[in-house]
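K.L.:
Got a predicted model here, sequence first, then my questions.
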Amino acid sequence: MQLIQQESRRLIVAISGASGAIYGVRALQMLKRCDVEVHLVVSKAAELTLKHEVGTSSVALRELAHAWYQASDIGAAIASGSFMTVGMLVLPCSVRTMSEIHTGMTGTLLSRAADVVLKERRRLVLGIRETPLHTGHLRTMTNLSEMGAVIAPIVPAFYTAPQSLDDIVNHTVGRLLDLFGIDVGLATRWTGQR
């Protein structure tokens, strides 16, 4: 995917309340080093997860984004299709957030922005963080995929021979950013048999 317009260098990053908040934080850290304008929204549930799992808050994450929005701010720029972006990454994405996006019942800015990305036919990547999945979850994922979303469950790659948890997180986030044509240089590329 080639990024050519300045507006297409904008990416919405959302962190929902699913376990795995480090993935969203790492994406923000990686994007800070790139020429990408990041617009951040964090759900209420993610506030708790960030504190518990990473020992931080969304306030501390504001410095990693160009713009930060409260989840209740449904009048924010990212709630409109006229605000041009390359798309949106929800990382991690809870089943609740996924379900809200699927139904179009957008009660927060996070789900509204995702709905806008879908209706504008932009790239929406959902880093689903849940297991096991029941049939309803799987059907919702199928429907979202048919609507244009990219369903990207958080699954470690072991072909990279990771030596640490950071290696796994970096590779996973790097591959998710690949889906927007953003190469942060941390994803190990498969070149064939070793």
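P.N.:
Received the coordinates, thanks. Predicted, not measured: the structure shown is a model, and the values here were computed from it.
K.L.:
CA atoms for contacts and neighbours, from now on please.
P.N.:
Fine.
K.L.:
L40 contacts E63, correct?
P.N.:
No. Using C-alpha atoms under 8 Å, L40 is not in contact with E63, being 10.3 Å away.
K.L.:
Would you mind listing the residues touching both of these two?
P.N.:
Common contacts of L40 and E63, defined by C-alpha atoms under 8 Å, 6 or more residues apart in numbering, are absent altogether.
K.L.:
Counting neighbours, go ahead and name the busier of the two.
P.N.:
Each of L40 and E63 has its neighbours counted (other C-alpha atoms under 10 Å); L40 has more, 27 against 13.
K.L.:
Tell me if I am right that that one is in a strand.
P.N.:
Yes. Under DSSP: H, G, I helix; E, B strand; the rest coil, L40 sits within a strand.
K.L.:
residues in contact with it?
P.N.:
L40 sits next to 12-14, 62, 65-69 when contact means C-alpha under 8 Å, 6+ apart.
K.L.:
How about stretch 53-73, which residues are buried there?
P.N.:
56-58, 61-62, 64-65, 68-71 (16 or more other C-alpha atoms under 10 Å).
K.L.:
let's bring in a second one:
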Amino acid sequence: MRIAVGVTGASGAIYGYTLIKALSKLGVEVHAVYTDMGRKVLEYECGITTEDIKPHAVVYDNSDLFAALASGSFKTGGMVVVPCSMHTLGALATASGRDLLTRAADVTLKEGRKLVVVPRETPMTAIHLSNMLTLARTGAVVMPAAPGFYHKPETLDELVNCMVGKILDIFDIKHSLYTR
């Protein structure tokens, strides 16, 4: 299986990083694209760079519209945008495809593949909610970064793993990231 992961500049870079590592550990081929702000937030929040991602994923430059991810003929099992900024959410809702991340997500939808969008913003405006509804109506799964507490997490990693596990569930990927 091959999964694309897009990471934007919204707070919550740990979600994308943890997802990429989990997919890689589970034997999934990961293709990642970070926006410029996504790279900056990864460094600021996690203390790492996309060089640290490369052992776990093929990492693309967001400006490279010639990259494999930009083409529908590059088959994936789907794509996850995590975290998804409201800026990127709006671009996805209008199918702008102006950079690799938004083009890859648009390709994912047009090819009928799973697109999971994990917005990380609060509070949300009616515009944000409308954009989410637009994406949901086109077949995307909108999964706000809202980890559960029913598994009684004791650490930040346990909270993050709950969200990442829920993402893996959408792709029917078996894992043990949280207790059911």
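P.N.:
Alright, I've got the coordinates. Keep in mind that this is a model prediction, so the values were computed, not measured.
K.L.:
List the TM-score for the superposed pair.
P.N.:
Superposed pair, TM-score by TM-score structural alignment, normalised by the length of structure 2: 0.97. Supporting alignment: 180 aligned residues with a C-alpha RMSD of 0.8 Å.
K.L.:
Output the contacting helices and strands for the lengthiest helix in structure 2.
P.N.:
In structure 2, ranked by residue count with DSSP state H as the criterion, the top helix is helix 156-170. Here helix 156-170 of structure 2 touches helix 13-25, going by 3 or more C-alpha pairs under 8 Å, 6 or more residues apart in numbering; DSSP states H and E.
K.L.:
quick one: the helix it packs on aligns where in structure 1?
P.N.:
Counting by TM-score structural alignment, helix 13-25 of structure 2 pairs with residues 21-33 of structure 1.
K.L.:
now the matching stretch, how far from the centre of its chain.
P.N.:
Centroid separation for stretch 21-33 of structure 1 versus its chain: 10 Å, with C-alpha atoms, centre = their mean, to the nearest Å.
K.L.:
Contacts for that stretch, please.
P.N.:
Residues contacting stretch 21-33 of structure 1 (C-alpha under 8 Å, 6+ apart): 13-15, 38, 46, 49-50, 53-54, 61, 64-65, 90-92, 169-170, 173-174, 177, 184.
K.L.:
Out of these, which sit inside helices?
P.N.:
With helices taken from DSSP H, the overlap with the contacts of stretch 21-33 of structure 1 comprises 46, 49, 61, 169-170, 173-174, 177.
K.L.:
Based on its surroundings, how many neighbours for S111 of structure 1?
P.N.:
Per other C-alpha under 10 Å, the neighbour tally for S111 of structure 1 reads 27.
K.L.:
Give me the nearest residue to the counterpart of it in structure 2, chain neighbours excluded.
P.N.:
Under the alignment (TM-score structural alignment), S111 of structure 1 pairs with T102 of structure 2. For T102 of structure 2, ignoring the flanking residues on the chain, the nearest one in space by C-alpha to C-alpha, 6 or more residues apart in numbering is L92 at 6.0 Å.
K.L.:
Now do the one you found against A67 of structure 2, distance only.
P.N.:
Going from L92 of structure 2 to A67 of structure 2 by C-alpha to C-alpha, to the nearest Å gives 18 Å.
K.L.:
Name the residues of the host helix or strand of V117 of structure 1 that are buried.
P.N.:
Here V117 of structure 1, judged by DSSP states H and E, is contained in helix 109-119. For helix 109-119 of structure 1, burial by neighbour count (16+ other C-alpha under 10 Å) applies to 109-118.
K.L.:
And stretch 148-168 of structure 1, by the same measure?
P.N.:
Across stretch 148-168 of structure 1, burial judged by 16+ other C-alpha under 10 Å covers 148-154, 162, 167-168.
K.L.:
Could you tell me which of those residues are located in strands?
P.N.:
Counting by DSSP state E, the part of these found in strands is 150-151.
K.L.:
Pull the most distant pair out of the buried residues of stretch 148-168 of structure 1.
P.N.:
Across these, the longest distance by C-alpha to C-alpha is 31.6 Å; it joins G148 and P162.
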